[in-house]
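*Asks:* What would the 3D arrangement of this be:
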Amino acid sequence: MKIVVRLLSYSLYYKVALLFALASMIIGTLAGLIVPSILGIAVDEVLQSGSKNKLLILIIVIITVSCIRGITAYLQDYLAESVAQKVCFKLRNELFSKIQSLGFDFHDNQTTGNLLSRTTSDVDAIRMLILFGTIRGLSSIITLISIIVILFFLTWKLALVVLAIIPILIWRTIFMSKKLRTLWTEVQSAIGKMTTLIQENFTGIKIIKVFASQNYETQRFNQQSSSVANFTYLTARVFASQGSLLTLLFSLVTVAVLLVGFYEVKSGQISPGQLVSFIFYLAILAIPIRMSGFMINTYARSVAAGQRIFEILDQASSIIEKNDATNVRNLRGHIKFNNVFFKYKSTENILKNINFEIQPGQFIAIVGGSGSGKTTLMHLLPRFYDVSSGTITIDDINVSDMTIGSLRNNIGIVMQDTFTFSGTLKENISYGSENATLPDIIKAAQFSELHEYIDTLPEKYDSWVGERGITLSGGQKQRLGIARTILTDPPILIFDDSTSSVDTITEQKIHSTLSTIAKGKTTLVIAHRISTVQQADTIIVMDNGSIVNTGTHDQLLSTDNLYRRIFEIQLSN
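*Replies:* Got it, this is the predicted structure:
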């Protein structure tokens, strides 16, 4: 119930539209309750007296009431949909912003498909709640209560006959609510898994074709799609059983009302017109009771969706910016790691007792085997993760005391896997530097040895880059990432094995260019190929999450067995 109340509270941001929708609903609902009484009067007075004037008056009243109902129904539906769409817009934007603000540790444990389903199908479930749970739900409640009062006013004996089904309806409502809530949770979860499978398949379609795994992937999709279908069938079956039960109950009640009503009219306790009005009101009563099944289904689905949405909205970010954080500009790049330990949740320390210092403008290389902690170490500097213990400072300011935005604006990172967006080459290179001019973009591309390739394209820098850089080679994507970082012109540069996908000649050109660009900047290079970092001021050797040695290339060759072994293996290759 708390989830439903919290979801419905979003509609209060749009009070004017909501109030007009509610007003239209109330007027339309009450107007609809007048018609059965008019028909009862027509039977008792007009048919017996044969008065054409009275008949004409009643016809005009019915037409007027119908026009009012038509106008209010339009306003109710339009305004309710307007409120529902605005709530979805606000909720979806909050969800997207929250996902954007959460740290690497959150995204490490999430799948793209799961997040997609929460921002699409789950949010759409909330739209149905606003439409049918708020406006039409209240309409059903008002109709239900009003008709029960009217039925007792007409004849309390027949009203008691109708009320005999209430305990059965209450029991069925409670049962359906619990059953459907569980089923819709399963449906939403299954949709998330299916969306993940679709996203992975479309992204990795080339790998699938390389290994001729189309049949295997089709079987996987069929299994997951069947899971969604089966859970949906179960919800439909539970929902359908409600409709059939209500049809049976109301058929039995109608028969009972006709039998009891016949004797009531015969004995003079009620008039024929009153019995007609009662039967018409009974038919109207069936509408909100039948709607109750749909409303329960909507509530159950919205609760399941709301749980998944608020699970993210209530997620506390592991990277918290202090209220009095310093907005830093133009850092010099004096970096210090002091007794730094780091571990992921519920794991042993990945980094252990890391201590080193980098002077402004120095070129530092970090080498080591796979899994030695090189990339994790560099992720701590811009606070993608926070240290478990120890401190990291830049220019003697703890990174945790800086605003996250200003800290990351002072650090340029080229990652191993450069991500490209669907857009032009110009847009991709200038990502993060949206105000960059075309000459600036061209200059950055020249530095990264990408301009020569772009210049051969018919549309040059306006050439379209497919999804995830499908039109670019691995080396071209890495050079694009380097150009993107160069364009931001930060005082600290981090290259995470960023030339691993380029050929040797291009790599030499890039490193020659980087030595020019990096002048006056603090530069950290994570490298698997020692040949690319021999000129570093200091080389840090890592193994199993610890720094095992530091020094220049020549010093480490003579003193460090691990470094020498890596170098000799690469040299022989």
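*Asks:* Only C-alpha atoms from now on, for both contacts and neighbour counts.
*Replies:* OK.
*Asks:* Regarding the chain, what is its longest helix?
*Replies:* Criterion DSSP state H: the longest helix present in the chain is helix 214-266.
*Asks:* The helix or strand following that helix packs against which elements?
*Replies:* Scanning forward in sequence from helix 214-266 by DSSP states H and E, the next helix or strand is helix 272-313. Packing partners of helix 272-313 (3 or more C-alpha pairs under 8 Å, 6 or more residues apart in numbering; DSSP states H and E): helix 2-9, helix 34-41, helix 52-101, helix 123-128, helix 136-154, helix 166-203, helix 214-266.
*Asks:* Deepest in the core, which of those helices is it.
*Replies:* Mean neighbour count (mean count of other C-alpha atoms under 10 Å) peaks for helix 123-128 among the helices and strands packed on helix 272-313, with a mean of 23.
*Asks:* How about the contacts made by residue 98?
*Replies:* Contacts for residue 98 were tallied using C-alpha atoms under 8 Å, 6 or more residues apart in numbering; they are 312, 313.
*Asks:* give me that answer again for 7 Å
*Replies:* Residues in contact with residue 98, defined by C-alpha atoms under 7 Å, 6 or more residues apart in numbering, are residue 313.
*Asks:* any idea which residue sits dead centre in this protein?
*Replies:* Note on the chain: the residue nearest the mean C-alpha position is residue 119, at 3.0 Å, using C-alpha atoms, centre = their mean.
*Asks:* Grab the nearest non-local neighbour of that one.
*Replies:* residue 92 (5.9 Å; C-alpha to C-alpha, 6 or more residues apart in numbering).
*Asks:* quick one, helices of the stretch 451-573 of the chain?
*Replies:* Using DSSP state H, counting those that start in this stretch, the helices found in the stretch 451-573 of the chain span residues 451-454, 474-488, 504-517, 553-559, 561-572.
*Asks:* Let's have those helices in TSV, adding distance to residue 125 and mean neighbour count.
*Replies:* Listed next are those as TSV, based on distance: least, C-alpha to C-alpha, whole Å; neighbours: other C-alpha atoms under 10 Å:
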stretch	distance to residue 125	mean neighbour count
helix 451-454	46	16
helix 474-488	39	24
helix 504-517	51	15
helix 553-559	61	15
helix 561-572	56	14
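*Asks:* and for comparison, fold this next one:
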Amino acid sequence: MNSARMIFKYWLKSKNKFIGESILHLFSSMFYIIYPIFIGRMVGTLNPNRSIAANVSELLFNFFFVLLFASLRYIFSRAARLRGAEVSSSATYHLRTDISNAIYRQSFAYFDKTETGQLIARATSDVEETGQIFGSGLNLTLQSSFQLAGLIIGFIIFGRELMFVLLIAVGVSFFLSFIIAKKLKPIFFETRESFGEITNTIRENIVGAQVVRLFNTQTKEYHKFLKNNKRFYEASVDSVKYNSYYMPIIQSLIGILTILTLFLGGVRIVEGTMALDALITLLSYVVALSFPLMMLGQLMLVYIQADAALTRIGEVLDSVPDIKDLPDAIPITSLKGDIEFDNVSFGYTHDHRILKNISFKLPSGKILAILGTTGSGKSTIINLLPRFYELNDGCIKIDELDVRKYIIKDLRKNIGIVSQETFLFDKSIAENIAYGVENASRNNIIEAAKIANLHDFIVSLPKGYDSIVGERGTRLSGGQKQRLSIARALIINPKILILDDSTSSVDVETEYKIQKALTEIMKKTTTIIITQRISTIRGADYILILDRGRAVGFGTHDKLLSSNVLYKQIYETLYQKQKTKV
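*Replies:* Sure, this is the predicted structure:
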């Protein structure tokens, strides 16, 4: 969708108010054109042959109408602007809502290839940049259009022979606007892109503050910021430089047109083909012409700025997620949890496959441990089960039905995931645990925390479950964050539970307590575990061995230990590392 269509689309989100504003501007412009007529009459109708009292009376009569129509113009113009503010706020509100929804509906693959800072800039500063076109831009468009139309009518009525003066002004104005707009368009795109890079640099330095300081790269990051900041500065200066040509040229043009109108009108008065009041009215129209012409230049600037922002926003709005519900997707009313991978192949890029022809079956209520070398595709498998990514080949079935046949929301509500990298919101412990459940009771929250062996720690805090964890959980240790993440996964009562090295940051004693508490839970769920812990591996019903994206072993611990060379190597290596703790 191009920028012009987007602008009208969001203007019309408040259709009735938009129409109301247009009508108010129409009347305001009509009064703007009428009162110069009475200014002309104030001068043109003065007659030295009449008494002073008669001339003063005529003067006051015309002055009254000048004041009346000027006041009416102010009243209607102000009412239009108030209505325009509502249209603008509504447009910005809906645009911000739409881009937020567009971001929320994207699949993981979209975020893999899109810089977070650029997305933040598009959802914040780019949306704010459009505020002018939705607000002042709407006012300028309506006012300038109606007033220009009114002035053309006025010239036709009072000085048709001087119409060429008006046409010269309008022609020069439009030509100048076109030339400047052509120069400004790439400049404004540069300002938006450079601002996005500034946002991304700042975000990376905040999120990665520990890494930046660990490697003493503050100076390097500072220079990277300066580079993008200079891009933004230079683009901003260039935009002002080109835009500064417009106003002085229009002002000079209006001055020349005023002199030209006086000269040509004076000649016609001498010839007796034009009345004095008509010339004064035309001069008032020439002066009045300065507003719509100058505003056309301002409108051009506002539009080009908005065009750069809307183009970037449009890229997000037009992005179609590659993971979405099929037209015939069905809801999940109940789930056993049988899992089957049937010849599954997948790559994050088309030319590089991470998983190659993976096949296995996991009955409901059973535990599967996944082992493999680094980069063998262990985490990729658990990302495919809840449809975070779309398969290249093969299919994944749950309860003998392809996962693509389920409604995505229902599918994910039945899968609890505890990932290696725990993300927590800057909210209370209770809110983080209950994040996936609406209106979760405090008893359910406490029960989940107890299973995750976190309850005793929580109640030792001054504010207990109402304690704020800090941004990304900075007020908690690594082990505490992992246990909170386990509680968050358990509270939704998942039919399938995925633990991606979820106890790597806890000690052996705590892990034992968590595993003991999870035993009853796991009897009711199908569990997939990625782990390096010997005790967890031996306790699994099945073990899947991955090597370079291929399944090279699947079975029980005893079976694989006696028949699978790679599993025996991995197991013995882990055993040697952990034998003092087993």
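*Asks:* circling back: for the helices of the stretch 451-573 of the first structure, which one sits closest to residue 220 of the first structure?
*Replies:* Relative to residue 220 of the first structure, the nearest member of the helices of the stretch 451-573 of the first structure by C-alpha to C-alpha is helix 474-488, separated by 28.9 Å.
*Asks:* how big is the angle separating the closest one from helix 504-517?
*Replies:* On the basis of axes from the mean of the first three to the mean of the last three C-alpha atoms, to 10 degrees, helix 474-488 of the first structure is oriented at 10 degrees to helix 504-517.
*Asks:* what sits up against helix 474-488 of the first structure?
*Replies:* 412-414, 418, 429-431, 433, 441, 444-445, 448-450, 469, 498-499, 501-502.
*Asks:* Of all the helices and strands packed on helix 272-313 of the first structure, which one is nearest residue 529 of the first structure?
*Replies:* Nearest of those to residue 529 of the first structure, taken as C-alpha to C-alpha: helix 166-203 at 29.2 Å.
*Asks:* Packing partners of that closest one?
*Replies:* Applying 3 or more C-alpha pairs under 7 Å, 6 or more residues apart in numbering; DSSP states H and E, one finds that helix 166-203 of the first structure makes contact with helix 112-117, helix 214-266, helix 272-313.
*Asks:* Translate residue 466 of the second structure into the numbering of the first structure.
*Replies:* For residue 466 of the second structure, the aligned position in the first structure is residue 462, judged by TM-score structural alignment.
*Asks:* show me the contacts for that match.
*Replies:* 424, 425, 426.
*Asks:* Closest one to residue 573 of the first structure out of those, please.
*Replies:* Among the contacts of residue 462 of the first structure, and counting by C-alpha to C-alpha, the member closest to residue 573 of the first structure is residue 425, at 35.2 Å.
*Asks:* counterpart of the closest one in the second structure?
*Replies:* Residue 425 of the first structure maps onto residue 429 in the second structure, by TM-score structural alignment.
*Asks:* I'd guessed residue 279 of the second structure sits against residue 267; true?
*Replies:* No: counting by C-alpha atoms under 7 Å, residue 279 of the second structure stays clear of residue 267, with 10.7 Å between them.
*Asks:* Next, count neighbours for the closest residue to residue 468 of the first structure other than its chain neighbours.
*Replies:* Among residues not flanking residue 468 of the first structure along the chain, residue 420 sits closest, at 5.0 Å (C-alpha to C-alpha, 6+ apart). Neighbourhood size, residue 420 of the first structure [other C-alpha atoms under 10 Å]: 23.
*Asks:* residues contacting residue 420 of the first structure?
*Replies:* Contacts of residue 420 of the first structure by C-alpha under 7 Å, 6+ apart are 428, 468, 469.
*Asks:* how close does residue 517 of the first structure get to residue 486 of the first structure?
*Replies:* 8 Å (C-alpha to C-alpha, to the nearest Å).
*Asks:* Show me what residue 475 of the second structure lines up with in the first structure.
*Replies:* Superposed on the first structure with TM-score structural alignment, residue 475 of the second structure falls opposite residue 471.
*Asks:* ugh, typo on my part, it should be residue 443 of the second structure
*Replies:* Residue pairing (TM-score structural alignment): residue 443 of the second structure is matched to residue 439 of the first structure.
*Asks:* where does that match sit relative to residue 427 of the first structure, distance-wise?
*Replies:* Residue 439 of the first structure is 13 Å from residue 427 of the first structure, by C-alpha to C-alpha.
*Asks:* related to what we said a few turns ago, please name every helix or strand in contact with the longest helix of the first structure.
*Replies:* Using 3+ C-alpha pairs under 7 Å, 6+ apart: helix 214-266 of the first structure touches helix 156-163, helix 166-203, helix 272-313.
*Asks:* returning to what we had before: surely the match of residue 443 of the second structure is within a strand?
*Replies:* No: with DSSP: H, G, I helix; E, B strand; the rest coil as the criterion, residue 439 of the first structure is helix rather than part of a strand.
*Asks:* Can you report how many residues neighbour it?
*Replies:* Using other C-alpha under 10 Å: residue 439 of the first structure sits among 9 other residues.
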